[in-house]
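**Student:** here you go, sequence then predicted model.
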Amino acid sequence: MEIRKVSIQDIENLKEIAKRTFIETYSLVNSKENMTNYLENKFSTEELKTELNDINSEFYFSEFEGKIIGYLKVNIRQSQSVIKDKNALEIERIYVLKEFYGKKVGQNLYKKAIKLAKEKNAEFVWLSVWEKNPRAIRFYEKNGFVPFDKHIFKLGNDEQSDILMKLELNKEKQ
């Protein structure tokens, strides 16, 4: 399993893995209309190009035998989505293809995010996770994250409650 930084030349592969993993994760519990609206806007070529060109955001692919099986997106400074703390790194996305669940892909992407946070001298890492995604919540709790607030995430016309979770870097599990 390899992790590599995504470049602008990877935009079509990023678009494909982003849409596929989002559909696998959320399509059974959201309306088709809301999913379509979100996918068309959030994972459009224009939106992904903007995100890839943002100096405060980075994407990484997880690859196995030449196949992209997951990805990570992190943000710092003003590119963070909810909290804009100069001492923090946001894990905006860790998504893995369902067929690779339980194979440490998410854990390896998580470790990459923590390494990046330390390289950027962040004091803490934070993220937002849907309250109806117990698998992800357990994953982050297992890695030492604790809930500290909530916020509304809009998927199409559906307002969903996300839990904000935080990890102080001097306290993370090894």
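**Tutor:** Looks like it came in fine.
**Student:** make it CA atoms for all contacts and neighbour counts henceforth
**Tutor:** Fine.
**Student:** Phe115: neighbour count?
**Tutor:** Phe isn't right for residue 115; it's Lys. Per other Cα atoms under 10 Å, the neighbour tally for Lys115 reads 12.
**Student:** also Gly70?
**Tutor:** Using other Cα under 10 Å: Gly70 sits among 25 other residues.
**Student:** what do you get for Lys103?
**Tutor:** 10.
**Student:** helix or strand: which one has it?
**Tutor:** Assigned by DSSP states H and E, Lys103 falls within no helix or strand.
**Student:** roughly how far apart are it and Ile68?
**Tutor:** According to Cα to Cα, to the nearest Å, Lys103 stands 14 Å off from Ile68.
**Student:** same check on Ala113?
**Tutor:** From Ala113 to Ile68 the distance is 18 Å (Cα to Cα).
**Student:** pick out whichever of the two has more residues nearby.
**Tutor:** Higher neighbour count among Ala113 and Ile68: Ala113, with 24 against 19, using other Cα under 10 Å.
**Student:** wait, isn't the more buried one in contact with Ile76?
**Tutor:** No. Counting by Cα atoms under 8 Å, Ala113 sits too far from Ile76 to count as a contact (11.4 Å).
**Student:** then this one, side by side with the first:
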Amino acid sequence: MSSITPTPPAATLRRATPGDAVALAELAARTFRETYAPPAGPCDPADVEAYVADHFGPALQGAELADARLRVVVAESGGALAGYAVVRTASRPGEADNFAPASEQEATALLEVATAELARLYVDRPWHGSGVAARLLDAARAEAAAAGAGALWFSVYQRNPRAVAFYRKRGARTIATATFTMGREVQHDWLMAVPTTSGGAT
């Protein structure tokens, strides 16, 4: 007799707290590996592991949660984290490495008001396709709006077509190109932006 896997409770969104540091670090490391390391990702495993060691851990995420410039929103279901988004306020696209703005009028207009950055948005694999990513993006846009930004900007690896399609479907436009160095690889990114909305996570 086959068993039926119970459906997890719907995910709720909220601001992260210092008590989330351990779970957030675990989720951040796991989702980064799943995105960039083989077999799903295109990057060198050693470069990915070095990046994870430098950027993810309870102390590192604890410091981020204490940073007044950052707004961290998590999706939670049944006491476990399903995804997260990090918004960095007072951040402009021109700070990215090898920044090259697009010439289109719409891109220029977004560039002028993009003063908050979506530094990270990741969803745990079991929640892919559930709508959690879209809800986190909406929450991030709202957090950016609350910080006074007219648009939320972010970098997307050009070799991650799934992410590019996700953001374009939700109204994001390419405003520039830039590079991001991970280990020995210099990655080429699209810088994208989407107008902000009102109402943040509670």
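**Tutor:** It's in. Given the structure is predicted, the values throughout are model-derived calculations rather than measurements.
**Student:** the first structure: strands as residue ranges?
**Tutor:** 2-5, 57-64, 67-76, 88-96, 124-130, 146-155, 158-168 (DSSP state E).
**Student:** so where is the longest one in the second structure?
**Tutor:** Right, strand 158-168 of the first structure. Counting by TM-score structural alignment, strand 158-168 of the first structure lines up with residues 185-195 of the second structure.
**Student:** buried sites along the matching stretch?
**Tutor:** Within stretch 185-195 of the second structure, the residues scored as buried using 16 or more other Cα atoms under 10 Å are His188, Asp189, Trp190, Leu191, Met192, Ala193, Val194, Pro195.
**Student:** wait, Ala96 of the second structure touches His188, no?
**Tutor:** No. Taking contacts as Cα under 8 Å, Ala96 of the second structure lies outside contact range of His188: 11.3 Å.
**Student:** give me the common contacts of those two.
**Tutor:** Residues touching both Ala96 of the second structure and His188 by Cα atoms under 8 Å, 6 or more residues apart in numbering: Ala178, Thr179.
**Student:** who touches the residue positioned nearest the centre of the first structure in this structure?
**Tutor:** With distances taken as Cα atoms, centre = their mean, the residue of the first structure nearest its centroid is Arg93 (0.5 Å). Residues near Arg93 of the first structure by Cα under 8 Å, 6+ apart: Tyr71, Leu72, Lys73, Val74.
**Student:** any idea how far Val29 of the first structure is from the aligned residue in the first structure for Ala90 of the second structure?
**Tutor:** By TM-score structural alignment, Ala90 of the second structure lines up with Arg77 in the first structure. Distance of Arg77 of the first structure to Val29 of the first structure, computed by Cα to Cα: 32 Å.
**Student:** comparing the two, which shows the higher neighbour count?
**Tutor:** Higher neighbour count among Arg77 of the first structure and Val29: Arg77, with 17 against 9, using other Cα under 10 Å.
**Student:** that older thread, and the match of strand 158-168 of the first structure against the first structure, how far off on average?
**Tutor:** Its matched residues in the first structure lie on average 1.1 Å from stretch 185-195 of the second structure after superposition (mean Cα distance after the TM-score superposition for the first structure).
**Student:** next one: that stretch to chain centre, how far?
**Tutor:** 12 Å (Cα atoms, centre = their mean, to the nearest Å).
**Student:** with stretch 140-157 of the first structure instead?
**Tutor:** Taking mean C-alpha positions (Cα atoms, centre = their mean), stretch 140-157 of the first structure and its chain are 11 Å apart.
**Student:** neighbouring contacts of it?
**Tutor:** By Cα under 8 Å, 6+ apart, stretch 140-157 of the first structure touches 33-35, 37-38, 159-167, 171-173.
**Student:** can I get the contacts of Arg93 of the first structure in a markdown table including distance to Leu14 of the first structure and neighbour count?
**Tutor:** Output for the contacts of Arg93 of the first structure, formatted as a markdown table (distance: Cα to Cα, whole Å; neighbours: other Cα atoms under 10 Å):
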| residue | distance to Leu14 of the first structure | neighbour count |
| --- | --- | --- |
| Tyr71 | 8 | 26 |
| Leu72 | 10 | 25 |
| Lys73 | 11 | 21 |
| Val74 | 14 | 25 |
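**Student:** for those residues, which one is nearest Ile55 of the first structure?
**Tutor:** Val74 (11.0 Å; Cα to Cα).
**Student:** show me what stretch 103-115 of the first structure is in contact with.
**Tutor:** So stretch 103-115 of the first structure is contacted by 1, 3, 60, 62, 69-72, 74, 91, 94-96, 125 (Cα under 8 Å, 6+ apart).
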